[in-house]
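S.K.: okay, predicted coordinates and the sequence, questions at the end:
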Amino acid sequence: MTQQAETPRTTTAGEWWRSAVIYQIYPRSFNDGNGDGMGDLPGIIDRLDYLADLGVDALWLSPFYVSPQHDAGYDVSDYRDIDPRFGTLEDFDRMRARMAELGMRLIVDLVPNHTSSEHEWFRAAVAAGPGSPERERYMFREGRGEHGELPPNNWRSVFGGEAWTRLPDGQWYLHLFDSTQPDLNWENPEVWEEFRSVLRFWLDRGADGFRVDVAHGLVKAEGLPDWDHQVHMVEGEHDAREHDEPDTPMSTGSPYFDQDGVHEVYRDWHRVLAEYDGDRMMVAEAWVEPAHRLAMYVRSDEMHQAFNFDFLVAGWDWARLSRAIGDSLAESAKVGAPTTWVLSNHDTVRHVSRFGLSDPIAYPKGIDAGSEQPDHAQGLARGRAAALVELALPGSAYLYQGDELGLPDHTGLPAELRQDPAFARTGGEEIGRDGCRVPLPWAAGEPGHGFGPEPWLPQPEAFAELAADRQVGVPGSTHSLYRAAIALRRELGLGRGAFAWHEAHDAATGLLAFVRTTEAGQRVLVAANLGGAPVPLPAGELLVASREDAVADGALRPERAVWVRLTA
């Protein structure tokens, strides 16, 4: 299936990232170009016209570097080459050239907190022994106890288990994630210089920006003190009877996350990006709270964006969404940064599935066959409404591949097929992220639903009805809704302009309502009904609705959203 691209979008304006719609590609699951079961760069090239037709401004590619793939490429063994599973540097260059023709920017993933244990630096460190300069590149320490037999402190891995592994020579090394992902020592100038070089390598090759993995990591508290808490990649489900907030992967108080020293790193990188033309940018993956802590990452001399995870974890809840939107906009404005909205990514249960659970603010750590099964109809209705909220907010919006198709998680994956290290390290206590990483369905009835033969993870049968060839150009489909909303967002300039809550914004009715006043002076009401009964809407011109039946007798039905051009 090939789509003819329309006129390339205008991303040449200054600071394009302030209002861009950016599409995340998880390369191994996007499109298989050579039939080996794994998505790759040639497969991405084959679908670029589809993405241009959808209307996105830029693509973010999860890691494609050389890697043993113990953590799906977030264990990098060579930052300057393409893993053969995904293609070659020549394929990268062809992809970037075609993207330029279509008017799309490119953001590449950068993993600076840790390397793979197969990286040449770590191999050299193991070989060199204690006290060597090679070991100073990582976090090696002597153990505690009479013979150093105990870990240097009590830190736990984000993926479960201890955060330390002991080598045969007696020293321990820190790995906040998998044992094959040793943490780098950001007190070592050699590490700083290496990453400046990596940045320049990809900037010279046409990268427009970087998504920085674990951006709140890198720097650890002096002395590596014990900490009696645990940060998980995806925390447990919320129990509304016991807590006011759902458990989330936030890292408040952690001695290994959100240390003030990380900001010096990003000021340094900001200066590197400033050497290049074209408004190069960085976006932080920083699971931190409260909002003012996140805003520190996007001060004028640091990052350009930071994912708004408060918005992502707010669930289908009027109060939490309202607070996430209001607080985020207020704190970002204080530092002159855009707010960056996101509903799903490769680390979270897809929002269509989260919204289909009985608890409206549930944030599960994966869903399997033994878990509550999401109500797909409910989740899709709420997901489509939430998409209209996200795409109407000022700032930048990130879409995860398959959002535009309304894809749910694969909740029936058998345990023996799961590959997430968090599943293995916790003995299955954390179901993990495989369910949101299942390959995309492109064509119903074809092998792998059009992804390619024998996908690396099996797809659910339900994907057939959600395949792209069943939705592209089909009125009322989720794809058509996203495409129309993105086009209208661009036409109206909703990525920029003023924001204000509308007088109809009301906890009692559950109506989330705000007005966007565009730079051209148009006033657009954005309304989503999170309550249980229809709510009257003010008079105006209906621009787009999450469902054809969204409005009846002048009232917005539950689990629906609209954009309305106000006439008064």
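M.R.: Received, thanks. Numbering: from 1, shown residues only.

S.K.: hey, let's count contacts and neighbours off CA atoms from now on
M.R.: OK.

S.K.: for Ser546, see how far away Gly476 is.
M.R.: Per Cα to Cα, to the nearest Å, Gly476 is found 9 Å from Ser546.

S.K.: which one of the two has more residues nearby?
M.R.: Neighbour comparison, Gly476 and Ser546: the larger count goes to Ser546, with 28 against 13 (by other Cα atoms under 10 Å).

S.K.: report the contact partners of that one.
M.R.: Ala381, Arg384, Ala385, Leu388, Leu481, Arg560, Ala561, Val562 (Cα atoms under 8 Å, 6 or more residues apart in numbering).

S.K.: from the centroid of this protein, which residue is nearest?
M.R.: Ranked by distance to the mean C-alpha position of the chain (Cα atoms, centre = their mean), the top residue is Asn345 at 3.8 Å.

S.K.: below is an additional structure, to be compared with the one above:
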Amino acid sequence: MSAQLVTAGTAAGQQPWSRPAPAQEQAAEQPWWRSAVVYQVYLRSFADGNGDGIGDLAGLRARLPYLSWLGVDALWINPHYPSGGADGGYDVVDYRAVDPEYGDVSDVEALVADARQLGLRVVLDVVPNHTSDRHPWFQAALADPDGPEASRYHFAPPSEEPPNNWRSLFGGPAWSRTPDGRWYLHLFAPEQPDLNWRDPVVAEDFERTLRFWLDRGVSGFRVDVAYGLYKDAGLRDNPGEYSPTLFGHGPEQAMTWNQPEVHDVWRRWRGICDEYPDTMLVGEVCLADLDEVALYSRPDEMHQSLSFRLLKSTWQTAAFTDAIGSALEAFGRVGAPVSWVLGNHDKDRMVTRFGGGETGLSRARAAALLLLSLPGSAYVYAGDELGLPQAHVPDEAKRDPIFLRSNGERAGRDGCRVPMPWNATSGVGFSPAGAARPWLPVPAEWRQHAVSRQARDSSSVLSLYRQALAVRAEHPALGTGEATVSSRGDVLTVRCTGGGRTVRCVVNMGAESVLVGSRGRVLLASGPGVHSSARSVALPPDTAVWIAGD
């Protein structure tokens, strides 16, 4: 028999999410964030409400019923602050305001209120490692080298060479000159000067920022570059050579990242969140050592730190097994849940990473079931639920500083930031009719991926995500339970237990069909061709299945 579940049809002309389902109840015994499915909204590319070709808060607010219909628990919004525009909003000018392109503070308040009515929580992005070079502090520091603002950044006196060998993650040296000849530090783009967290004014100002947004009802923050902030006090050279696989994440940058003092910041921030019930912090901690990543989620620090090992794994049983097993062990040692990630605004889309075309799509569907079976929280990047591939963006349209600073040697991240396709019109419904062109060009073939089409197709990627989220909500073994991972040949198995029940996620990562021994009931499969009998399940290549029972 087929293991594919079928969703109910929708009346013609009616949006399938126009009457959202009731909010999912959270288990009383654990905080919501421990097992939440968090939907990442790249605000500029999600939905354009005013027709200027740029996604905004009004557009997002209008699409909240879609997120409720989909079945996620919360949404994380990439930076909405006034920005210099050098790095997709991650060069912030004012942390307690909203960029006029996106709306204003009242729009955030209205968004939070609407989301709450739909049972959704709102998590904002906060960027504490660096500001924009247009930030008032940096402008004052440029004007007066001896003023108090200068100590809030890393400046070095004029000299022929930079103060050390530190490199920017976006390419080139991490030091640039000011007009008066001084050097200043930027571990990302030159327009993003790094803050000096050894100045107490920096910490005090960010604590005011947290309270500003928490007072407006947000449920927490995703912390950008949470492994950064503090640098070696003596600005000593990094000991290692450039590594394309570990650059910025391993011992070759021991003086720039993961300094011990940074953990005190998260203890202070945790104390602030503890004053606001049901709020949380989740850190972007891009370190090669998962044991080090997990330390950021100790009971008195951040609630979560994102685990990126799956995001960086190739489609191989050994790689996935190690990524899952090592994360469960590392986070388990500090008593924290794992926050799983398979896609985000910094990485090529899953479909493309896993081979592209139908092969990549089948693997991405299987990976979705694997992601949503694992204990802990799952972060889903907008558009992954549509099976979007990496978009081709012409060089002349690219905006990413990685592409620009490398003189085109690195493709950059624009291809995973192209606007969402909502319907099959020429503008894919991203903006109102007659609006300006989208800020990044949308491929014509993306009409086939539109939400409006997939919502009415029970075999679509979107329907698979919705079905999986519904099944996950019904089965305590998924998301909230405990898990063990094992592999045999090309077959990976995650055994999840919780609430006295067991669900296995079995993934065939090979090129041939396999027969999986099982007396359990098939709950959901990632693709067609799955058949079950009294004692086994036939599993095609690049396919995953959820099986209830041992």
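M.R.: Yep, it's here. Given the structure is predicted, the values throughout are model-derived calculations rather than measurements.

S.K.: related to what we said a few turns ago, so the residue nearest to the centre of structure 1: helix, strand or coil?
M.R.: Following DSSP: H, G, I helix; E, B strand; the rest coil, Asn345 of structure 1 is assigned to coil.

S.K.: same check, this time on Leu203 of structure 1
M.R.: Of the three states, Leu203 of structure 1 takes helix under three-state DSSP.

S.K.: show me what it aligns to in structure 2.
M.R.: For Leu203 of structure 1, the equivalent position in structure 2 is taken to be Leu214, counting by TM-score structural alignment.

S.K.: coming back round to it: how much space between the residue lying closest to the residue nearest to the centre of structure 1 once chain neighbours are set aside and Leu488 of structure 1?
M.R.: Spatial nearest neighbour of Asn345 of structure 1, excluding adjacent residues (Cα to Cα, 6 or more residues apart in numbering): Tyr400 at 5.2 Å. To Leu488 of structure 1, Tyr400 of structure 1 is 20 Å away according to Cα to Cα.

S.K.: which position in structure 2 aligns with the residue nearest to Asn345 of structure 1?
M.R.: The alignment partner of Tyr400 of structure 1 in structure 2, by TM-score structural alignment, is Tyr381.

S.K.: ranges for the helices of structure 2?
M.R.: 57-70, 105-117, 136-143, 200-214, 262-274, 290-295, 317-333, 350-353, 357-373, 401-405, 451-454, 461-474 (DSSP state H).

S.K.: make a markdown table from the ones you listed and add mean neighbour count and distance to Asn164 of structure 2 to it.
M.R.: Listed next are the helices of structure 2 as a markdown table, based on neighbours: other Cα atoms under 10 Å; distance: least, Cα to Cα, whole Å:
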| stretch | mean neighbour count | distance to Asn164 of structure 2 |
| --- | --- | --- |
| helix 57-70 | 20 | 42 |
| helix 105-117 | 18 | 41 |
| helix 136-143 | 17 | 21 |
| helix 200-214 | 16 | 24 |
| helix 262-274 | 17 | 21 |
| helix 290-295 | 21 | 25 |
| helix 317-333 | 19 | 34 |
| helix 350-353 | 22 | 36 |
| helix 357-373 | 22 | 41 |
| helix 401-405 | 19 | 20 |
| helix 451-454 | 20 | 50 |
| helix 461-474 | 21 | 48 |
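
S.K.: circling back to that earlier point, got the contact list for the match of Tyr400 of structure 1?
M.R.: Listed by Cα under 8 Å, 6+ apart, the contact set of Tyr381 of structure 2 reads Tyr39, Gln40, Val41, Gly343, Asn344, His345.

S.K.: the fourth one matches what in structure 1?
M.R.: This points to Gly343 of structure 2. In structure 1, Gly343 of structure 2 lines up with Ser344, judged by TM-score structural alignment.

S.K.: quick one, what contacts the counterpart of Trp439 of structure 2 in structure 1?
M.R.: Taking TM-score structural alignment, Trp439 of structure 2 has Trp456 as its aligned residue in structure 1. By Cα under 8 Å, 6+ apart, the residues touching Trp456 of structure 1 are Gly37, Met38, Pro439.

S.K.: check Arg205 of structure 1 too.
M.R.: Taking Cα under 8 Å, 6+ apart as the criterion, Arg205 of structure 1 is in contact with Asp93.

S.K.: so Gly429 of structure 2 touches Ala435, yeah?
M.R.: No: with contacts counted by Cα atoms under 8 Å, Gly429 of structure 2 stays clear of Ala435, the gap being 10.2 Å.

S.K.: more crowded one of these two?
M.R.: Gly429 (20 against 16).

S.K.: that one and Trp446 of structure 2, how far apart?
M.R.: Going from Gly429 of structure 2 to Trp446 of structure 2 by Cα to Cα gives 11 Å.

S.K.: mind listing the shared neighbours of these two?
M.R.: Shared contacts of Gly429 of structure 2 and Trp446, defined by Cα under 8 Å, 6+ apart, are found at Pro421.

S.K.: without its sequence neighbours, what residue ends up closest to the alignment partner in structure 2 of Tyr50 of structure 1?
M.R.: When structure 2 is aligned by TM-score structural alignment, Tyr50 of structure 1 is paired with Tyr66. Of all residues not flanking Tyr66 of structure 2 in the chain, Trp17 sits nearest, at 5.3 Å (Cα to Cα, 6+ apart).

S.K.: next one: Val202 of structure 2
M.R.: Using Cα to Cα, 6+ apart, the closest residue to Val202 of structure 2 is Arg152 (6.6 Å).

S.K.: Phe463 of structure 1 now?
M.R.: Pro441 (6.1 Å).

S.K.: the one you found maps to what in structure 2?
M.R.: Applying TM-score structural alignment, one finds that Pro441 of structure 1 aligns to Pro421 in structure 2.

S.K.: roughly how far apart are its match and Gly271 of structure 2?
M.R.: Separation of Pro421 of structure 2 from Gly271 of structure 2 (Cα to Cα) stands at 41 Å.
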